[in-house]
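*Asks:* need a 3D model of the sequence below.
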Amino acid sequence: LRDMLSPVLRASGRIIAPIADFSEAALATAGEPIVTALLDLDRDSDAAFAFAALLRDRAKGERLRILGLTTCATPDLHMRAVQAGLDDVIAKFDRRALLSELNTAGADLRHAA
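*Replies:* From the prediction side, this is the model:
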């Protein structure tokens, strides 16, 4: 997923930091302000939701957009995503929907992690 989306996001003008797992991401984002996080919900949804909660806690009221990416967006997954503080769930292979979601979030949101 990272290999597929990284070029698309870079081509759209975003600065990205593709990170392989949530423990590494927790360390990498500890001191770095981020604006948008894209989380793979298929790999380990519980870890993704825990990481989303960590990001929300660290944001302390700052603008942060958390999007979950999945191959199968079930109603249960949407419910869990909302409870975990994700802003939206998007199909992994729908690049247009992802870019549209990132663009509608505001012109000043130009960084994705």
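*Asks:* alpha carbons only for contacts and neighbour counts from here, please
*Replies:* Noted.
*Asks:* ok, which stretches of the chain are helices?
*Replies:* For the chain, the helices defined by DSSP state H cover 2-11, 22-28, 45-59, 75-84, 95-104.
*Asks:* next, the buried residues of the shortest one.
*Replies:* Just to be clear, that refers to helix 22-28. Phe22 (16 or more other Cα atoms under 10 Å).
*Asks:* could you name the helices and strands sitting against that helix?
*Replies:* With contacts defined as 3 or more Cα pairs under 8 Å, 6 or more residues apart in numbering; DSSP states H and E, the secondary structure elements packing on helix 22-28 are helix 45-59.
*Asks:* buried residues in the helix it packs on, which are they?
*Replies:* The neighbour-count criterion (16+ other Cα under 10 Å) identifies 45, 47-49, 51-53, 55-56 as the buried residues of helix 45-59.
*Asks:* now it and helix 75-84, what's the angle there?
*Replies:* Relative orientation of helix 45-59 with respect to helix 75-84: 30 degrees, computed using axes from the mean of the first three to the mean of the last three Cα atoms, to 10 degrees.
*Asks:* quick one: residues contacting the closest residue to Phe51 other than its chain neighbours.
*Replies:* Taking Cα to Cα, 6 or more residues apart in numbering, and ignoring the residues beside it in sequence, Phe51 has Phe22 as its nearest neighbour in space, at 6.5 Å. Phe22 makes contact with 47-48, 51, according to Cα atoms under 8 Å, 6 or more residues apart in numbering.
*Asks:* please give the structure of this sequence too, so both can be compared:
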Amino acid sequence: MMSRVRHRNLVKFIGACKEPVMVIVTELLLGGTLRKYLLNMRPRCLDIHVAIGFALDIARAMECLHSHGIIHRDLKPENLILTADHKTVKLADFGLAREESLTEMMTAETGTYRWMAPE
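*Replies:* Just a heads-up that it's a prediction; the model follows:
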């Protein structure tokens, strides 16, 4: 699925192999997760302009996936990786991602419970 979609806010897929063990190779991002970044900022607050930039990066990544009929199903700070300069957020971890299916959208309960929408 990762190989089908390219976007500046999605972790770039480089390749994969199945033998002798399953390996997925992606671009190296040295900025760490958004969760770690936010925890390291405490007790300071994230600058509003930076927060808006991150929110737009996340929205663009999700829009790209949805326009290709892909549902990520595990959006959380641990799956958002920062570039080394801490200016761009990229969405990672497509382990729960699926092709869009009306039945699945209505019935499947997936994701990380703490980050799931209440409905």
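*Asks:* report the TM-score for the pair.
*Replies:* These two chains, once laid on top of each other, score a TM-score of 0.27 by TM-score structural alignment, normalised by the length of structure 1; 69 aligned residues with a Cα RMSD of 5.4 Å.
*Asks:* hmm, back to that, kindly reformat the helices of structure 1 as a markdown table containing distance to Thr36 of structure 1.
*Replies:* Output for the helices of structure 1, formatted as a markdown table (distance: least, Cα to Cα, whole Å):
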| stretch | distance to Thr36 of structure 1 |
| --- | --- |
| helix 2-11 | 12 |
| helix 22-28 | 13 |
| helix 45-59 | 10 |
| helix 75-84 | 15 |
| helix 95-104 | 8 |
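*Asks:* identify whichever of those helices lies nearest to Ala112 of structure 1.
*Replies:* Ranking the helices of structure 1 by their distance to Ala112 of structure 1 (criterion: Cα to Cα) puts helix 2-11 first, at 8.0 Å.
*Asks:* residues of the closest one that come out buried?
*Replies:* So for helix 2-11 of structure 1, counting by 16+ other Cα under 10 Å, buried means 5-6, 9.
*Asks:* residues contacting that helix, please?
*Replies:* Contact with helix 2-11 of structure 1 is made by 15-16, 18, 95, 99, 112, as judged by Cα under 8 Å, 6+ apart.
*Asks:* picking that back up, how near is the residue nearest to Phe51 of structure 1 to Leu99 of structure 1?
*Replies:* The span separating Phe22 of structure 1 from Leu99 of structure 1 equals 23 Å under the rule Cα to Cα, to the nearest Å.
*Asks:* return the member of the buried residues of helix 2-11 of structure 1 nearest to Ala26 of structure 1.
*Replies:* Taking Cα to Cα as the measure, Ala26 of structure 1 lies nearest Ser6 of the buried residues of helix 2-11 of structure 1, at 19.4 Å.
*Asks:* and that closest one, how far from Ala81 of structure 1?
*Replies:* If you measure Ser6 of structure 1 against Ala81 of structure 1 using Cα to Cα, the figure is 23 Å.
*Asks:* same check, this time on Ala59 of structure 1
*Replies:* With distances defined as Cα to Cα, the gap from Ala59 of structure 1 to Ala81 of structure 1 amounts to 18 Å.
*Asks:* how near is the residue nearest to Phe51 of structure 1 to Arg95 of structure 1?
*Replies:* With Cα to Cα as the criterion, Phe22 of structure 1 and Arg95 of structure 1 are 22 Å apart.
*Asks:* same deal with Leu77 of structure 1?
*Replies:* Counting by Cα to Cα, the separation of Leu77 of structure 1 from Arg95 of structure 1 is 20 Å.
*Asks:* I'm done for today, thanks for sticking with me.
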